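J.: no sequence on this one, just coordinates:
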C-alpha cells in the first residue's frame, strides 16, 4: 500500500516506504526527548513515540518526575498507512525543521494531570552514534541506529494545575531518533534460547551538555565486562568541526547498599597517549522511565503491544513507594550535573545519565539477576537513595 512518503525519492528497498527491509516483528522507529530546568532541577520530563510497522502499532508516552510524583500519560493506536503521521491521540510530534527544530504537544486530558506545548531547538548538529548489534544464538536481538542532539526548549508545561513557562535560557534537554530491531511488544517463546538464559543488560548512556560542546558516552557490557557497544564523543556546535573521539571510556559507579540504585558515577576517558579526562556526575533527580511507559515491566502495556484502535491512559505513583525489584529491572534516566576535568581546565554542565545494571556483572559483584550491592568498602560512602528527593 502506498503512502504520501512514496512521492519523495527516499526509498531504500524495492518496496513502498511503509514496508521495512526486515519482517522481524521487533522492528521499531522511535523519538525520545527530555526536558528540564537548569536553575532549579526539580522537574524532569521525558517523552517518547514509536512506530512498529510489522506489528501495526504506534504508541507514545510522557513521564514526568516532580518531587515524589511519577506521572505517566500513555497512548496507543493502530498504525495507518501514513508513516508521517506522528499523532497518537492527545500527543503529537511535529518536525518544524529537520534535524533542528521539533514541536512536542500533549493536550490536556482527564486521565492525567499533565499537558505541554514545547519546541526543541538544537544547539549541536545531529551526531550519529555507533551501530548497536547483539545476537543470542542465531537470533539478532539488537540491530539499531541512532543519532542524538542537545538543545533548548521553549513553550509551556502544566502539571496538577501549576504552569511552568519554558524559557530557552534556562530549559535544556536532549533528544534522539533510533530505529532498527530491538525487543518490543509481548514476549516471544524463547525456544532454545531459554537454555542459555536471559541476557544481562548493563548499560550507561550519558549526554552531557556544556556551554561550548556536548559529550556523549555509551557503554554496554556483558557479564564479564566485554564491550558490546561503546562511544566517547565530543560534539561541537560548528558543523564544520569534526566530532572528537575522547578515548576509551571507563566507569566507576556507586551503589546504595542492598539495592542496585546508582547514587554517583565517575567516567574517565583514556587517550592513546596516556592523557586521562575525568567526568564526575552528581545524580540530581531519577526518572524511572521503565515504569508505566511500556519498556517492559508491565505485562499489559509494552511498546508495540496491540491495545486497540486508540487507547489513552494515565498513571501516577509516589516514587518512594516504587518497589525495589521494579527499580532493579528498570533503566533509570537521571537528571545529572557533570564536572569535566581536562588538564587544568574544568567545565560544568547538565544532562542525562541513563543507567541500568540488570543481571550479572562481575565488576560490581553481581552474580545473578536478584543480588544487590553489599555495604563493603566499595559502597561505604554511598549517598542516600536519590529516589526519595
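T.: Sure thing, it's come through. Here the structure is a predicted model, which means the values were calculated and not measured. Residues are numbered from 1 along each chain as shown.
J.: every contact and neighbour count from this point should use C-alpha atoms.
T.: Will do.
J.: distance of the nearest residue to residue 107 once chain neighbours are set aside relative to residue 329?
T.: In space, and not counting its chain neighbours, residue 107 is closest to residue 90: 5.0 Å by CA to CA, 6 or more residues apart in numbering. Residue 90 sits 29 Å away from residue 329 when distances are taken as CA to CA, to the nearest Å.
J.: the more surrounded of those two?
T.: When residue 90 and residue 329 are compared on other CA atoms under 10 Å, the one with more neighbours turns out to be residue 329, at 20 against 16.
J.: could you pull out the helices for the stretch 151-300 of the chain?
T.: For the stretch 151-300 of the chain, helices defined by DSSP state H, counting those that start in this stretch occupy the ranges 193-196.
J.: that one: strands as residue ranges?
T.: According to DSSP state E, counting those that start in this stretch, the stretch 151-300 of the chain carries its strands in the segments 162-166, 171-181, 201-209, 214-221, 227-235, 244-245, 248-255, 262-270, 276-287.
J.: out of these, the one nearest residue 97 is which?
T.: Ranking the strands of the stretch 151-300 of the chain by proximity to residue 97 (CA to CA) places strand 171-181 first, at 14.3 Å.
J.: and the closest one, which residues are buried?
T.: Neighbour counts using 16 or more other CA atoms under 10 Å place 171, 172, 173, 174, 175, 176, 177, 178, 179, 180, 181 of strand 171-181 among the buried residues.
J.: one more structure, for comparison:
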C-alpha cells in the first residue's frame, strides 16, 4: 500500500513504508509518555500508542492515576487506508520534527479522561543499547529504543478534576521503540500465562535540573547484568550537553511493607562510567504509580497489544489500587514516581522494576510476580 510518506526519503527496503522489511507479526513500533508534577503530588499521566503493520492494527491508551485510583482508556483500530496516521479514535499524537515537541490530544469520551498536552524536550534523545535475544536459534527480540527527558504544558481532565501543566511544574519522559518485540503474556483471562524465574530488572528514567540518567539493567545474578544500557546527560553552565555511558551499576533496594505487591520504599544506585567518577543516586518511592496493564502491557481482560478488535474498539475502567483483587490482576509492571537526590541536586523520575523468584536478593518480594 502506498502512502504519502513514500514521497519522502528514508526507504530501507524495496517495499513501501507501510510494509516492514521482515514481515514478522511481532514487528512493533511504540510511543510511550509519562507526565507528573515536580512537587510529587499524587497525580500521574501515562499515554502510549502502538503500531503493528503486519497485523494491520494500531492501538493506544491513556491513563491517569489520582491518589489511589487509576483511570484507564484503551482503544484499537484497523490500519485500513490510513496506516501511518497516529490516531486511534479520540486519541491523537502529533509530532513537530523541527522543534522536537510531541502533542497528545484525547478528545472528550466516555472514560471521562481528556487532555491536550505537549512534551517539550530538555535533553537530547538518546538511543539505548540494542535489545537482542535468541532462544534455540530463533530471534525472539531485536528492538531499538530511544528515550528523552522533557517538560509538559497544556491541561489534563479526569474524574471531574482539571490540571494545568507548565514546564516549570510538570516534568516527564518519553520513549520510542521499533523492531521485533517479544510478546508479554501475563493475562489470566487469556492463558497460558508466562512464568518468570531468577532475575531482577529495572528501567528507570531519572531527571534533575542539570542532568538526567536513563538506566536499563537485567540481572540473573546480583552485580552481573546480562543487559545493561545506561546514559547520563549533563548540561554545563554554557548550556552544552555531554553524555557518559554507564559501565557498572550496583543497587540496594529497601521494599515497602506492601501486602499486595512489589513496591520500592527507597533505594540507592551506584553507577560507574567509562569516564569520570562514579555517581550515587538515592531514590524515595512516592505513593503515585500507574500500572501498565491499564495500557494492555501483558494483556488485560483477554485483550493484548496488537490484537485485532475490529474496525474500532475502545474500553475504559477505574481501578482501586488498594483492592487486593485489582492489584493481583495489575501485577507488578508499573511506572512508579520517585523523588531523587544526587550530587547536591534533587529531582524526580519514574522506575519500572521487578524481582522474580530465584533471584538471590530481595527474597522478601519473591512471592509477587516480576512483571
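T.: Here it is on my side, so go on. Values in this document were obtained by computation on a predicted structure and should not be read as measured data.
J.: re earlier: show me what the residue nearest to residue 107 of the first structure aligns to in the second structure.
T.: With TM-score structural alignment as the criterion, residue 90 of the first structure lines up with residue 90 in the second structure.
J.: and that match, what does it touch?
T.: In this structure, residue 90 of the second structure makes contact with 105, 106, 107, 108, 109, judged by CA atoms under 8 Å, 6 or more residues apart in numbering.
J.: same check, this time on residue 54 of the first structure
T.: For residue 54 of the first structure, the set of contacting residues under the criterion of CA under 8 Å, 6+ apart consists of 23, 24, 25, 26, 27.
J.: who wins on neighbours among those residues?
T.: Tallying neighbours with other CA under 10 Å puts residue 27 at the head of those, with 24 neighbours.
J.: what about residue 120 of the second structure, how many neighbours?
T.: Around residue 120 of the second structure there are 21 residues (other CA under 10 Å).
J.: measure it to residue 278 of the second structure for me?
T.: Taken as CA to CA, the spacing of residue 120 of the second structure relative to residue 278 of the second structure amounts to 29 Å.
J.: I'd like the contacts of residue 90 of the second structure laid out as JSON lines, including neighbour count, secondary structure and distance to residue 342 of the second structure.
T.: Converted to JSON lines, the contacts of residue 90 of the second structure look like this (neighbours: other CA atoms under 10 Å; DSSP: H, G, I helix; E, B strand; the rest coil; distance: CA to CA, whole Å):
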{"residue": "105", "neighbour count": "20", "secondary structure": "strand", "distance to residue 342 of the second structure": "35"}
{"residue": "106", "neighbour count": "22", "secondary structure": "strand", "distance to residue 342 of the second structure": "36"}
{"residue": "107", "neighbour count": "14", "secondary structure": "coil", "distance to residue 342 of the second structure": "39"}
{"residue": "108", "neighbour count": "13", "secondary structure": "coil", "distance to residue 342 of the second structure": "41"}
{"residue": "109", "neighbour count": "13", "secondary structure": "coil", "distance to residue 342 of the second structure": "42"}
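J.: what does residue 325 of the first structure correspond to in the second structure?
T.: Matched by TM-score structural alignment, residue 325 of the first structure corresponds to residue 328 in the second structure.
J.: number of residues surrounding its match?
T.: Residues near residue 328 of the second structure, counting by other CA under 10 Å, number 14.
J.: which residue sits closest to residue 243 of the first structure, ignoring its sequence neighbours?
T.: The shortest distance from residue 243 of the first structure to any residue that is not its chain neighbour, by CA to CA, 6+ apart, is 4.9 Å, and that residue is residue 235.
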